[in-house]
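> Dropping a prediction and its sequence here:
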Amino acid sequence: MISHVYIGISDFAAAHRFHAAVMAALGHAQRFCDESKPWAAWQPAGGGRPLFIIGHPYDGAPASAGNGQMTALLAPSRAAVDAAHAAALAHGGSCAGLPGLRPQYHANYYGAYFRDPDGNKFCVCCHDPA
């Protein structure tokens, strides 16, 4: 259903450090990085799609976070949720919700929320039982 997600960023070096750390914690491989554009993308560990891409907005206007928009990244385990949240905070992100169960979504929903240095909101979640 999803081919790719493109997130607008303003400072490529800072955004790349941030997203590379989060993606590594989730086990996703970098597919490409081109500082001259600038943009970078990650893919699932097994390859293929969907792609997660960061880069400057194509229209040349400043990047801005959307109100009510959030990108949710699937984690392979609850430990990966914890690791991704910790990586986000260690690389310039801000906490928007500590890791934990959220039974209001479903009994096994374990997630964490954070914002990247540009203010984009992310969720990292695992739907599997402990």
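Looks like it came in fine. Residues are numbered from 1 along each chain as shown.
> CA atoms for contacts and neighbours, from now on please.
OK.
> Need the contact partners of the longest helix along the chain.
Longest among the helix segments of the chain by residue count, using DSSP state H, is helix 12-26. With contacts defined as CA atoms under 8 Å, 6 or more residues apart in numbering, helix 12-26 is touched by 9, 29-30, 35, 38-40, 42, 54-56, 75-76, 80-81, 83-85, 87-88, 91-93, 116-118.
> Restricted to strands, list these.
Residues of the contacts of helix 12-26 located in strands (DSSP state E): 29-30, 39-40, 42, 54-55.
> quick one: which of these is most hemmed in?
The residue in these with the most neighbours, by other CA atoms under 10 Å, is Trp42 (25 neighbours).
> what residue of the chain is the furthest out?
Computed with CA atoms, centre = their mean, the residue of the chain farthest from its C-alpha average is Ala107, at 23.3 Å.
> Mind checking which of the contacts of helix 12-26 are buried?
Neighbour-count burial (16 or more other CA atoms under 10 Å) applied to the contacts of helix 12-26 gives 9, 29-30, 38-40, 42, 54-56, 75, 80-81, 83-85, 87-88, 91, 93, 116-118.
> put this beside the first:
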Amino acid sequence: MIDHFGLQVSDYDQARAFYAKALAPLGYTVVMEFADSTAGFGLDGKPDFWIYAGGRTSPPVHVAFRAETRAIVDAFYAAALSAGATDNGAPGLRLDYHPNYYGAFVRDGDGHNIEAVCHTQAS
């Protein structure tokens, strides 16, 4: 199991604002922040996703965040787009993965493929 991971970003302030807004529907908040332009986002006081100033992680990576419901995936997608992301796959089923794989994909300011995914059946 992965405990935490991080990305270098080319514009820390922009990336911090983007992730704060895009990840809010998933319950993520800034849990820790340091003066050297490092922020840790997470749930329940435990940061598991970090951004660091200092240039962009290259090549761009794919990061997927688990969502409890399909409505949260939809909310992530809308929040990410309104925060400046570009569309990389609207919310919907991805049957190639499995019958209940419901995901949405966006590109952040550094070109990373950021996803929210729900693996449960629609209720």
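That came in fine, so what should we check first? Small disclaimer: the values here were computed from a predicted structure and weren't measured.
> What would you report as the TM-score here?
TM-score for the superposed chains, counting by TM-score structural alignment, normalised by the length of the second structure: 0.90, backed by 122 aligned residues with a CA RMSD of 1.5 Å.
> Please report how far the residue farthest from the centre of the first structure lies from Cys123 of the first structure.
From Ala107 of the first structure across to Cys123 of the first structure, the span is 17 Å (CA to CA, to the nearest Å).
> can you check Pro117 of the first structure too?
Taking CA to CA, one finds Pro117 of the first structure at 15 Å from Cys123 of the first structure.
> so how far does the top helix by length along the second structure sit from its counterpart in the first structure?
If each helix of the second structure is counted by residues according to DSSP H, the longest one is helix 70-82. Comparison of helix 70-82 of the second structure with the first structure after fitting gives an average deviation of 0.7 Å (mean CA distance after the TM-score superposition for the first structure).
> Between helix 12-22 and that helix, find me the angle.
150 degrees (axes from the mean of the first three to the mean of the last three CA atoms, to 10 degrees).
> against the first structure, where does helix 70-82 of the second structure fall?
Counting by TM-score structural alignment, helix 70-82 of the second structure falls onto residues 78-90 of the first structure.
> what's in contact with that stretch?
For stretch 78-90 of the first structure, contacts defined as CA under 8 Å, 6+ apart pick out 18-19, 21-23, 25-26, 75, 94-95, 98-99, 110-114, 116, 124-126, 130.
> how close does Pro103 of the first structure sit to Ala79 of the first structure?
18 Å.
> cool, Asn108 of the first structure as well?
Counting by CA to CA, the gap from Asn108 of the first structure to Ala79 of the first structure is 14 Å.
> Quick one: residues contacting Gln8 of the second structure.
Gln8 of the second structure touches 51-57, counting by CA under 8 Å, 6+ apart.
> a markdown table for those, including distance to Phe5 of the second structure?
Below are the contacts of Gln8 of the second structure laid out as a markdown table (distance: CA to CA, whole Å):
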| residue | distance to Phe5 of the second structure |
| --- | --- |
| Ile51 | 9 |
| Tyr52 | 11 |
| Ala53 | 14 |
| Gly54 | 16 |
| Gly55 | 16 |
| Arg56 | 15 |
| Thr57 | 12 |
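> which of the residues you listed are also in contact in the first structure?
Counting by both residues aligned by TM-score structural alignment, their matches' CA atoms under 8 Å, the first structure reproduces these contacts from these: 51-54, 56-57.
> Once you drop chain neighbours, what's closest to the counterpart of Tyr110 of the first structure in the second structure?
Aligned counterpart of Tyr110 of the first structure in the second structure: Tyr102 (TM-score structural alignment). Nearest residue to Tyr102 of the second structure, sequence neighbours excluded (CA to CA, 6 or more residues apart in numbering): Leu93, at 4.3 Å.
> Quick check: closest non-adjacent residue to Asp118 of the first structure.
Nearest to Asp118 of the first structure is Ile9, by CA to CA, 6+ apart, at 6.1 Å.
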